[in-house]
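build the 3D model from these lines:
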Amino acid sequence: MTTIVNLAETVFEPGLTAAEAESRMVAVGLRPDAERRRGRGAGLNFSGRFEMKTREVFDDGWNTIDDLPPFKTEVQVEKPRTIITRNDSPDISFDRSINPYRGCEHGCIYCFARPSHGYMGLSAGVDFEARLFAKPDAARLLERELSKPGYKVQPIAIGTNTDPYQPIEKEWRVMRQILEVLEAANHPVGIVTKSAMVTRDIDILSRMADKGLARVALSITTLDRKLARAMEPRAATPPKRLQAARELSDAGIPVSVMAAPMIPGLNDHELERILDSAKAAGATSAGYILLRLPHEVSPLFRDWLLRHYPDRYRHVMSLIRSMRGGKYYDAEFGKRMRGAGPYAWQISRRFEMAVERLDLKRRKASMRTDLFVPPRGEGVQLSLL
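Predicted structure coming up:
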């Protein structure tokens, strides 16, 4: 049976013009109405790749499509049994992480976490941005896991899959509760975000930073507000992220900048400017990641590129393939973050020269693990003796 992802791939055959691709997507029902998806990054909403059946929207002549309401953000409660996720990837600097939410309202079109919505039977497209899951029990679960006798302390990464400070955090405050548990236990934490909301928790983060237990990385993809608006529609503007970096740094919290992802032919020319601006805002270390297009992210990104920058489509995709061995994506460890080939090497060398000139560290300073005190709060298993 042909999956919807394969169906989406057919509209991006080599040689198609933007108009031809648009016509095909409308014909097969992949394109929701523009008014319905206004304010969202994705232009498609195909079925999840694990679904047995696919769905298509089409006009049956009764004019019912025009009556469909806009996509609104819906939040469901998820009740996981554990909250700390483990990984043993050799090219990732952490072995554990926490995701307070599933899905992300920021709507970044390039987000490599989009395919994870397929595990919930939902689309990596608009569903990923509009149908979210919150984990209100996260703090209680974290207390329980940190209190286990065999627990060995290593920094916990937060924001590695979806942003912990996305807009729904204002209401749910799951991230705030997690930080309260980590602070009470003197547990080290590293945060990655592209939201200025992180400054809300400066009180906790500054106290933890004084003990060598916290650091924050601001993801800054571009300084072009027009590009940021199209590519990351509900994330903080670039100036607000830089202002957040300044406020965090002034509070004594180590700040790093992540120029990620770098998209060849679209934003890679900004690499040095991003690092310069971050250094001026107080960043002390930096990193970058090349654009990744796993699974459904590939047709979603290519559709977005055709809609917003049709004149650059062939050039950008050609450069991407040149860095991925002729493919849109190569998941091999050691290559997935940086790519390969002359153009990838050029970006890497430019980054190295910029961080050396700006005296930015490529590796973040280690955090303390010797201050950890296991929780003894509500929901924690008490010892027998």
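
from here on, contacts and neighbour counts on C-alpha atoms
OK.

mind listing the strands for the stretch 151-300 of the chain?
Secondary structure of the stretch 151-300 of the chain (DSSP state E, counting those that start in this stretch): strands located at 156-158, 189-193, 214-219, 255-262, 285-290.

could I get those strands as TSV with mean neighbour count and distance to Ile320?
Shown next, in TSV, are these (neighbours: other CA atoms under 10 Å; distance: least, CA to CA, whole Å):
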stretch	mean neighbour count	distance to Ile320
strand 156-158	22	28
strand 189-193	23	25
strand 214-219	25	21
strand 255-262	25	10
strand 285-290	21	9
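
how about those strands in TSV, adding distance to Ile204?
Shown next, in TSV, are those (distance: least, CA to CA, whole Å):
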stretch	distance to Ile204
strand 156-158	15
strand 189-193	12
strand 214-219	9
strand 255-262	15
strand 285-290	21
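
now for those, which one comes closest to Met323?
Set against Met323 and scored by CA to CA, the strands of the stretch 151-300 of the chain come closest in strand 285-290, at 9.3 Å.

here is the second sequence; please produce its structure so I can put it next to the first one:
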Amino acid sequence: MVKRKAAAAPDAGAGHCSKRLKTTKTSTKGSPPFFWNPNHWELEKKITDGVSIQKRKATRGQLVVKKILEMLAKHEDDEDQDHRPIEIRAVTSLPKNNRVIQPLFYALATPNSSHATAIYPFFPLGDLEEWKQRAFDSKNKKPVPESHIWRLFLQLSQALAFIQGVLGPDHSAHTPLLHRDIKPANVLVASNGTTYPSFRLHDFGVAGEYQRRSRTEAQCELRCGTFEWQPPENPRINTAAADIWSLGALVHFLAVGQAPLGLLAPYIRAQVAAHGNQHPPGVADYETPLRYYAARVPRVVTPINLSRADQRARGLAPRQNSDLALYVHQYSDELNRWMAKCLESMARRRPSADRLVRGMGTVARGMLKKMGGQPALTDIDIEYE
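Down below sits the predicted model:
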């Protein structure tokens, strides 16, 4: 995936940070505070250079996720500047709830003065892509049940409405945020004791403060996040509507098996040919040519309510990609309609997170009850500590 860091930090959660190592421990409702001592843990699995799964030495089976985060640069003329990592500033400014993942612990200036350490709970089911691959793709490309998709749709709509400051116990208690990097890897799947999983938003590493901006301000370019999961107006993604498109892209991914994009390789060949066998001039604004093309390839939305005959008639199937099922499973008209609303090419036509919670949420609850009864409605409400 093509991802870039944010160029500027959000203003959310500002506060004083001393020069001494600062630690913060947190606790979940009904559980004691979590204490981190590196000597009591050992490496279980390395995920990336900065992310690993750690196992407690004295307790078999207890796992956590350790992240090394880059702290913000210090300015000599501003001793009170909050130089905590963007992710820590963002998530710790939010009230605790069951839709956004908070760190169990974080420490500044460790392992060195320019980095911080954050400890997060471990989710055995993995992120959205891992879960889909393990539970469905690897099992003869089984379709994801519609009930699961409705649950993701509603729960992440609640998460967006919450971080944007339109849902929650006290709207004025925290600075509204934009996530700006919603994609399968940043959604974790949680077991809740039923066959209907829950979904939680994670990784606020490029989050930014959300303000209702003028039309001119909304047109400002911002190249951060993962371009394949961003709307057609990117790099103008500093809006709530951009996060809504990315949510629709997750629904599309679960139903279709891929992001709502056109084919990248033919697009690159066509662009290079159109510019005299050279990359277009705009490539210079991106770190690599691939980042440019991932941002610019046309967004293509596949309907998810078509029969196999209709898919063949439209030339959508059988699909030639061996990683995908020959046909897209036929989902309900209701799910297709709400997905399409989120994936509108024009940002102003997309529903707000609040409208999704209230409008789509009502439809989702009805569909879930019809499909699975009360168990399908487990953990369907956002709750706060």
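
so after superposing, what's the score?
Once superposed, chain against chain, the TM-score is 0.24 (TM-score structural alignment, normalised by the length of structure 1); 158 aligned residues with a CA RMSD of 6.9 Å.

quick one: Ser219 of structure 1 from Ser249 of structure 1, how far?
15 Å (CA to CA, to the nearest Å).

actually, Ala139 of structure 1.
27 Å.

likewise for Gln76 of structure 1?
The value you get for Gln76 of structure 1 to Ser249 of structure 1, if CA to CA is used, is 35 Å.

more neighbours: those two, which one.
Ser249 (21 against 12; other CA atoms under 10 Å).

that one reaches Val257, doesn't it?
No: at 11.8 Å, Ser249 of structure 1 does not count as touching Val257 under the criterion of CA atoms under 8 Å.

and the next element down the chain from the helix or strand Leu156 of structure 2 falls within?
Here Leu156 of structure 2, judged by DSSP states H and E, is contained in helix 146-163. Using DSSP H and E, the helix or strand that follows helix 146-163 of structure 2 towards the C-terminus is strand 177-178.

packing partners of that following strand?
Strand 177-178 of structure 2 sits against helix 146-163, strand 208-209, with contacts defined as 3 or more CA pairs under 8 Å, 6 or more residues apart in numbering; DSSP states H and E.

could you export those as CSV, including distance to Thr216 of structure 2 and mean neighbour count?
Below are those laid out as CSV (distance: least, CA to CA, whole Å; neighbours: other CA atoms under 10 Å):
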stretch, distance to Thr216 of structure 2, mean neighbour count
helix 146-163, 23, 24
strand 208-209, 17, 22
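
tell me which of those sits nearest to Lys67 of structure 2.
Here strand 208-209 is closest among those (CA to CA), at 19.7 Å.

following element in sequence after the closest one, please.
helix 215-218.

next, the buried residues of that next one.
Using 16 or more other CA atoms under 10 Å as the burial criterion, none of the residues of helix 215-218 of structure 2 qualify.

next secondary structure after it?
Helix 215-218 of structure 2 is succeeded, C-terminally, by strand 225-226 (DSSP H and E).

just checking, what packs against that next one?
Using 3+ CA pairs under 8 Å, 6+ apart: strand 225-226 of structure 2 touches strand 3-4.

mind doing that once more with 10 Å?
strand 3-4, helix 289-296 (3 or more CA pairs under 10 Å, 6 or more residues apart in numbering; DSSP states H and E).

which strands or helices does the shortest one pack on?
Spelled out, it's strand 3-4 of structure 2. By 3+ CA pairs under 10 Å, 6+ apart, strand 3-4 of structure 2 packs against strand 225-226.
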